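**Q** Have a look at this fold, sequence not included:
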């Protein structure tokens, strides 16, 4: 399984006129039963969401206020990711008859055509705030706070990589979090620009579109879309006709073979650098210390100290870290045994969270002798 999380917008995606239909709720329950997690990513304030949607317990995490607030239904724990704008800002908006005006834990929200007054107040006070639009809604948030930032914070706490997430949405404030996800999906009623940028557009609208996506996700893990999603492809080089040679970032196996000194490790390093640039997680088995100065990974072990299976797994529990397993401290005859001990643990981890995305075995004859 590659996709372990579905991250969904609420209004216009899951919900129609603020309500989620029973068929959509049943599909969400099926997705949970498949072993996947659910994250709701919404511009709504938490209290408002809880009022209109009683099934929040279906979700592992709620990203509310357009990314400014995390809420964990199982524990009722909340975490703010930003500070509310100063009261002086809110007072100016009220004095200038901005209506409607909603003030959440962090977000300050209104509707078109009040954006002109809102932006003017921000300028007058010299505040570092941003205005985000969601169809007719006008949302004011601290700089850097959006749905992508909120989703990333939730995923970090769940220890899941965005590369193992499918996102679905419909409006302009969904662009950021959809772009973060490995697979971005627009429901059929989405704005044209959202559909244009999405990896996949459902045939159905709103909740029915989410049901369609969930059924496809459970049935095939979206395997049929893998060849169509090209924005994550890793560039290897070009052919004589200057056409690009790319590899898929997951589900791909590569064999680098050649004579000693022929550049195998150099090529592998170049590929790994590009994988690291795209934030895919890797674990390198390094028998000869060729990667001990590799900046993109945490080196475990050296010529004087053996690495342990536990410390490798501890490093990889964080989806933002890569491991370089230096085997110089392990006697040559014991290296296949260490490899045989660690590899099943990595495979188990993959079955649980979908990573490390790449397992690199350098000088394979050290670890898998004929």
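**A** Here it is on my side, so go on. Model, not experiment: these values are computed from the prediction. Numbers count the residues shown, from 1 in each chain.

**Q** CA only for contacts and neighbour counts going forward, please
**A** Noted.

**Q** all helices of the stretch 151-300 of the chain, in order?
**A** With helices called from DSSP state H, counting those that start in this stretch, the stretch 151-300 of the chain shows them at 175-180, 192-197, 206-220, 264-277.

**Q** With distance to residue 361 and mean neighbour count added, can I get those in CSV?
**A** Compiled in CSV, these are given as follows (distance: least, C-alpha to C-alpha, whole Å; neighbours: other C-alpha atoms under 10 Å):
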stretch, distance to residue 361, mean neighbour count
helix 175-180, 29, 21
helix 192-197, 36, 16
helix 206-220, 29, 20
helix 264-277, 10, 16
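
**Q** Residue 351 is nearest to which of those helices?
**A** With C-alpha to C-alpha as the criterion, residue 351 lies closest to helix 206-220 of the helices of the stretch 151-300 of the chain, at 15.3 Å.

**Q** How far off centre is that closest one?
**A** Distance of helix 206-220 from the chain centroid (C-alpha atoms, centre = their mean, to the nearest Å) equals 19 Å.

**Q** Number of residues surrounding residue 38?
**A** Residues within reach of residue 38, counting by other C-alpha atoms under 10 Å, total 22.

**Q** Also residue 343?
**A** 14.

**Q** which helices and strands does the helix or strand harbouring it pack with?
**A** Residue 343 is part of helix 335-353, with elements assigned from DSSP states H and E. Under the contact criterion of 3 or more C-alpha pairs under 8 Å, 6 or more residues apart in numbering; DSSP states H and E, helix 335-353 touches helix 309-316.

**Q** got the angle for the helix it packs on vs helix 335-353?
**A** Counting by axes from the mean of the first three to the mean of the last three C-alpha atoms, to 10 degrees, helix 309-316 lies at 40 degrees to helix 335-353.

**Q** After helix 309-316, which helix or strand is next? Please name it.
**A** Sequence-wise, the next helix or strand downstream of helix 309-316 (DSSP H and E) is strand 323-326.

**Q** And here is the other one:
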């Protein structure tokens, strides 16, 4: 059992943590070890910032469980920055109508794939039918789903943080290989999960969101530690003073980081906090 009299590493003042495959175990739950380490870091005055591809609806229950009041959340891979005391929006980025038209033209109702527009309060789904990947994702992230057409969605005039292509892994592999070069002409792309391939506003990513927050808080990169496991974490790895990959990350992702911790099944977040912050 670790002592309650842990000394703080004064260098680290903010810890940014990815969710799926990092903070959460494979059952999408928080381990007691991770919760305790985060509690101790917050007691020591360290900002704990969830930095995820999830929308607000998929973050709220976990932020509440971690008691992350009066801190910050970076959602939708950098498209939204929230203050957790009242979930007010401090910064946002959205896809232009031209970018949406570009994405929809490439989508072209591809069989087996849905195109999902992530907005702040709900997800709007294009496609011939609702495929299993979209339904699973909505269940995981507590998202409201509306099956619609592009024309009907445009009439709503709602900002879109990310347009996400979703389907089974093999279908997405083929679609990404075919579409990435064309999509990248007008949007930023990232394969955040095996079933999700995202189109974001140009220049938007987790690293950009973290950089903007650090500037607002007057923190240098050297005062920030980040933890993650996926391709959508690479930019924040490159930005932070200390970057930590989970043992379950790919070798490509690990190559971008300073350290490797335990897997998400083995409370790797807690281990990294104790080793590098407390």
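**A** Great, that's in hand. Model, not experiment: these values are computed from the prediction.

**Q** hang on, the earlier thing: what range in the second structure matches the helix holding residue 343 of the first structure?
**A** Matched against the second structure by TM-score structural alignment, helix 335-353 of the first structure finds no partner residues.

**Q** buried sites along that helix?
**A** For helix 335-353 of the first structure, burial by neighbour count (16 or more other C-alpha atoms under 10 Å) applies to 335, 336, 338, 339, 342, 346, 349, 350, 353.

**Q** who are the neighbours in contact with residue 221 of the second structure?
**A** Residue 221 of the second structure makes contact with 211, 214, 239, 240, 241 under the criterion C-alpha atoms under 8 Å, 6 or more residues apart in numbering.

**Q** Now render those residues as a markdown table, adding distance to residue 32 of the second structure.
**A** Output for the contacts of residue 221 of the second structure, formatted as a markdown table (distance: C-alpha to C-alpha, whole Å):
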| residue | distance to residue 32 of the second structure |
| --- | --- |
| 211 | 30 |
| 214 | 28 |
| 239 | 29 |
| 240 | 26 |
| 241 | 27 |
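
**Q** From residue 199 of the first structure, how far out is the spatially most central residue of the first structure?
**A** Centroid-nearest residue in the first structure, with C-alpha atoms, centre = their mean: residue 162, separated by 1.7 Å. Distance of residue 162 of the first structure to residue 199 of the first structure, given as C-alpha to C-alpha, to the nearest Å: 15 Å.

**Q** With residue 285 of the first structure instead?
**A** 34 Å.

**Q** How about residue 100 of the first structure?
**A** With C-alpha to C-alpha as the criterion, residue 100 of the first structure and residue 199 of the first structure are 35 Å apart.

**Q** neighbour-wise, which of those two wins?
**A** More crowded of residue 100 of the first structure and residue 199, by other C-alpha under 10 Å: residue 199, with 20 against 11.

**Q** How about the more buried one: what's its closest non-neighbour residue?
**A** residue 184 (5.2 Å; C-alpha to C-alpha, 6 or more residues apart in numbering).

**Q** Could you do residue 205 of the second structure as well?
**A** Leaving aside its chain neighbours, residue 205 of the second structure sits nearest to residue 78 (4.8 Å; criterion: C-alpha to C-alpha, 6+ apart).

**Q** For the one you found, give me its contacts.
**A** If a contact means C-alpha under 8 Å, 6+ apart, then residue 78 of the second structure has 51, 52, 53, 204, 205, 206, 207, 208, 209, 210 as its contacts.

**Q** if I line the two up, what does it land on in the first structure?
**A** Under TM-score structural alignment, residue 78 of the second structure pairs with residue 67 in the first structure.

**Q** And for residue 245 of the second structure?
**A** Using TM-score structural alignment, residue 245 of the second structure lines up with residue 186 in the first structure.

**Q** didn't that match look like it was pressed against residue 169?
**A** Yes - if you go by C-alpha atoms under 8 Å, residue 186 of the first structure and residue 169 touch, sitting 5.3 Å apart.

**Q** Just the closest of the buried residues of helix 335-353 of the first structure to residue 84 of the first structure, please.
**A** residue 353 (34.3 Å).

**Q** Could you tell me how far the closest one is located from residue 155 of the first structure?
**A** Distance from residue 353 of the first structure to residue 155 of the first structure, by C-alpha to C-alpha: 11 Å.
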